[in-house]
Every structure is written in C-alpha cells, then in structure tokens.
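Engineer: I would like to see how this sequence folds:
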Amino acid sequence: MTIVDKNYGWKSAPQDPEVVYIAIPVLEPYRDYIEKALVSVVRSHGLKPVVVENVSMYDLKGRIVITDFPVIGRSDWMLSKERYVSGILYYSYAGDAKSAVETIENGLVFSEGEISNSANKLCQTSKERLLSMRIVNQSCAVAYWWNMKAKVGMLSGGDPYKLIANEIASQLDQFLRSA
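Structural biologist: Next up, the predicted model:
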C-alpha cells in the first residue's frame, strides 16, 4: 500500500482499483476468444471486468487493459490450420488510457525490429503523464508478440484462436499477480 501525502500534491489512481476496463479492438473471431480469456483471468483475481469500446472514457477510473493486434493471418493445409498475430497487450494499474490511446493512434510501429521499441514507448509515455499529474502508482506493463503462431491438426479438434487467446491471457495473469 502506498501512503499519499496530500501536502505535496501527490494523489492516488485509479478511482476504483477493483474494476478493470478492457478494450479489444481486434478483428473477429480473435476478439471473442481474447475477450473471453481476459475476462476469465480478471475474474480469477477477484476483480470486476468491464469490456468497453471507447476506453478513453474510463481514463484513471479503473485499471486499464488494451490489446492491439494489427497483424493477423492464417494458413490452412490439408491436415492442419495455423493462425498468427503480432501486437501488444497494455496494462495500467493507474488506469492511464489517455496516454496509451494517443500513443497507439499516433502510430506504433509493428515490425519485427520495432515492436519492442513500440512497447517501451507505451509505458514511457504513461509514466511521463502520470508523473506530471503527480500520481503515485505509475505501474505499467506491456507484453508483445511478433508472429505468434498457433497450429493444430485438423483431426485433433484443437482451436488455434483459443490457444492464442490463452497465451495473451496468461500474460495479463502475470501482470495482475505482480500488481
């Protein structure tokens, strides 16, 4: 627990740390799978998941989770199917949606050589904003994947979308454990 000294102008965020606002601007069918997996992880931590379209409206009101997977693809063969994604998972304990949305909209670079820099830029921008606002908890985490693939045999009955969603959710689970 952080002790906030009002005499120095420092304040706490978010307003309600028990609520996690989740934005998933990802194409179908990925969206449904990712949403289900993230909501399940949030609930497993005793928190309230709220899936939203416009996460900017919830800036500093609750924890924030944003996924951005601008690169998706598929390959189907006679005996197997493969799906792949490239993108990020952003988590802010303080609920800094504004910095993340602005950084994403201003053009993160999603390429093999630049995705790491894009992920770092998200947290750096958030920390700078929260520091300028004198917000004590500046916890931010970003996971990123370049060409994460899930391949299943046609006869196995496996689902590559579910495998990808579970990997993304496992990263959120780690972020929530460390917050």
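
Engineer: From now on I want contacts and neighbour counts done on CA atoms only, so please keep to that.
Structural biologist: Fine.

Engineer: got the contact list for stretch 45-53?
Structural biologist: Stretch 45-53 is contacted from outside by 18-25, 35, 39, 42-43, 176, using Cα atoms under 8 Å, 6 or more residues apart in numbering.

Engineer: Now with 6 Å, please.
Structural biologist: Residues from elsewhere that reach stretch 45-53 (Cα atoms under 6 Å, 6 or more residues apart in numbering): E18, V19, V20, Y21, I22, A23, V39, V42.

Engineer: contacting residues for the nearest residue to K151 once chain neighbours are set aside?
Structural biologist: Leaving aside its sequence neighbours, K151 sits nearest to E82 (Cα to Cα, 6 or more residues apart in numbering; 4.2 Å). For E82, the contact set (Cα under 6 Å, 6+ apart) comprises R74, S75, A150, K151.

Engineer: this one as well, want them side by side:
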Amino acid sequence: MSPMKRIFLVLGIAVLMVLSIVGIAVASESYVISDYRGASMSGGTTIVDHSYNWTSAPKDPHIVYISVWAPNPYKTYIENALVRVVREHGLTPVITDDVMEHDMKGRLVLVYVPMTGESNDVLYKEISLSGILYYSHAGDAKSAVDTINHGLEFSESAISKSAEKFCQASMNRLMELRIANQTCGVAYWWNLRAKVGKLSKGNPYEMIANEMASELDNFLKSD
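Structural biologist: Take a look at the predicted model:
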C-alpha cells in the first residue's frame, strides 16, 4: 500500500471514530426545552365586608378536578403527572372530561393543548406541544370553557395574551358572583419539546408532562 493510501485510510478511520463518538453522544442525551414560556398567579383571598353577601368557593377545596384537553399519549402522561403533584399536596385528584359538571365544586386544573408534533431520527426521538395550564382555586370551569370556545389566537407572539384571558375572565365572573377567593394561575408553553436519544432510557412524554406538572406544583405551593 502506498504512503498516500495509508494516509487516506488513517484519516478515514479517524473520521469514522469521531462520527461514532458524536453519534453515541447524541443518542445518549435527553433534555426538555421550549422556545417561549411563562407563568403567573393572581387573585388571592379578598378581604370583604360580609354585609355585601360575599361567599366562598369551591364547595370542597380538598378536591382538585383535572381535565386535560390533549391527544393521547400526551393526555395520559399529563394526567398522571398532575395527579401525582396534587396528591403530594395532600389533596384529592379527580380526572374528568366534563369540567362544567363540576363547576365550583372543587378546585380545577385544565390543560389545553391544541398543537402537538413528533419527529423520529436514527439517533433520537423528539416530541413537542404548545399549550396552556389553567388553575382556579374556586374551580371556575365556566370561564375557562367560555374562553376556549370564544376562540384564542394561538401563536408564539400571542400565546401570553391568550393565557391571560383565562384569569381575566375568571376574576370578572367571580367578582360578579361575589366569590371571595379568586386565586388563579396560568402557565403557557410555545413549542415545549422533549428530545430523547435512542440510547437514553428517558420517556419524552413523561418529561414534558413533568415539566407542566412542576408549574402546578408552584401554584399549589403559593395558594
């Protein structure tokens, strides 16, 4: 073999080794990241004059109704993660598909996910979603459902304002009904994605669900 061929052979082997190392690294990594996200909490217990007939809600604050409006398998994983967080706070989680049936009967967590995505590569799998998590201590389901049904602009530039509409609508309704506790939390994610290498043991659906559940955990700690 000529010296030139030996050089090319050595270079070829070196390139293959580098590519193999890079491939193994990519296939072993896993992470969760989003292009845009935010969370806020408003309301709190209002100090009121009882002569104005203010009342309290929900009927049973130890129950937390959970409704996830998302396609499977996202729905199942998000529900499981939210249930775990609720139980960690000593509360009773109840999964429901009909939130209006439980309006103000217990606290409410509603997750609205109108956009999802998925891509598979030789080395990794990536899933994504864009959505909003709404938490109401009073269990105000009607305001949340009305907000969704009236149409929300869903884009990276508009998602924060769309998310704010949930608590704005709830506080307006609770003021009209003279409900004292108007605590409301909302979190939103634009292109929240989990990337898991084929050599990693991570579950991308579980990773995204845990990311969303962490915001509920913050709301419950602050409530």
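
Engineer: Which residue of structure 2 sits opposite the residue nearest to K151 of structure 1 in the alignment?
Structural biologist: Per TM-score structural alignment, the equivalent position to E82 of structure 1 in structure 2 is E126.

Engineer: aligned partner of R193 of structure 2 in structure 1?
Structural biologist: By TM-score structural alignment, R193 of structure 2 lines up with K149.

Engineer: coming back round to it: got a PyMOL select line for the buried ones in the contacts of E82 of structure 1?
Structural biologist: The following PyMOL line selects those of the contacts of E82 of structure 1 that are buried, judged by 16 or more other Cα atoms under 10 Å:
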select buried, resi 150+151
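
Engineer: possible to save the contacts of E82 of structure 1 as a markdown table with distance to L89 of structure 1 and secondary structure?
Structural biologist: Converted to a markdown table, those look like this (distance: Cα to Cα, whole Å; DSSP: H, G, I helix; E, B strand; the rest coil):
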| residue | distance to L89 of structure 1 | secondary structure |
| --- | --- | --- |
| R74 | 21 | strand |
| S75 | 24 | strand |
| A150 | 18 | strand |
| K151 | 21 | strand |
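
Engineer: returning to what we had before: give me the buried subset of the contacts of stretch 45-53 of structure 1.
Structural biologist: V19, V20, Y21, I22, A23, V39, V42.

Engineer: and the fifth one, what does it touch?
Structural biologist: The reference is to A23 of structure 1. By Cα under 6 Å, 6+ apart, the contact list for A23 of structure 1 reads V52, I66.

Engineer: counterpart of it in structure 2?
Structural biologist: Looking across to structure 2 (by TM-score structural alignment), A23 of structure 1 lines up with S67.

Engineer: what's the closest non-adjacent residue to its match?
Structural biologist: Once flanking residues are discounted, S67 of structure 2 sits nearest to L110: 4.9 Å by Cα to Cα, 6+ apart.

Engineer: Then S130 of structure 2?
Structural biologist: Distances taken as Cα to Cα, 6+ apart place W190 nearest to S130 of structure 2, at 4.5 Å, with adjacent residues excluded.

Engineer: ok but that neighbour is inside a helix, no?
Structural biologist: No - in this structure, W190 of structure 2 is strand, not part of a helix, as judged by DSSP: H, G, I helix; E, B strand; the rest coil.
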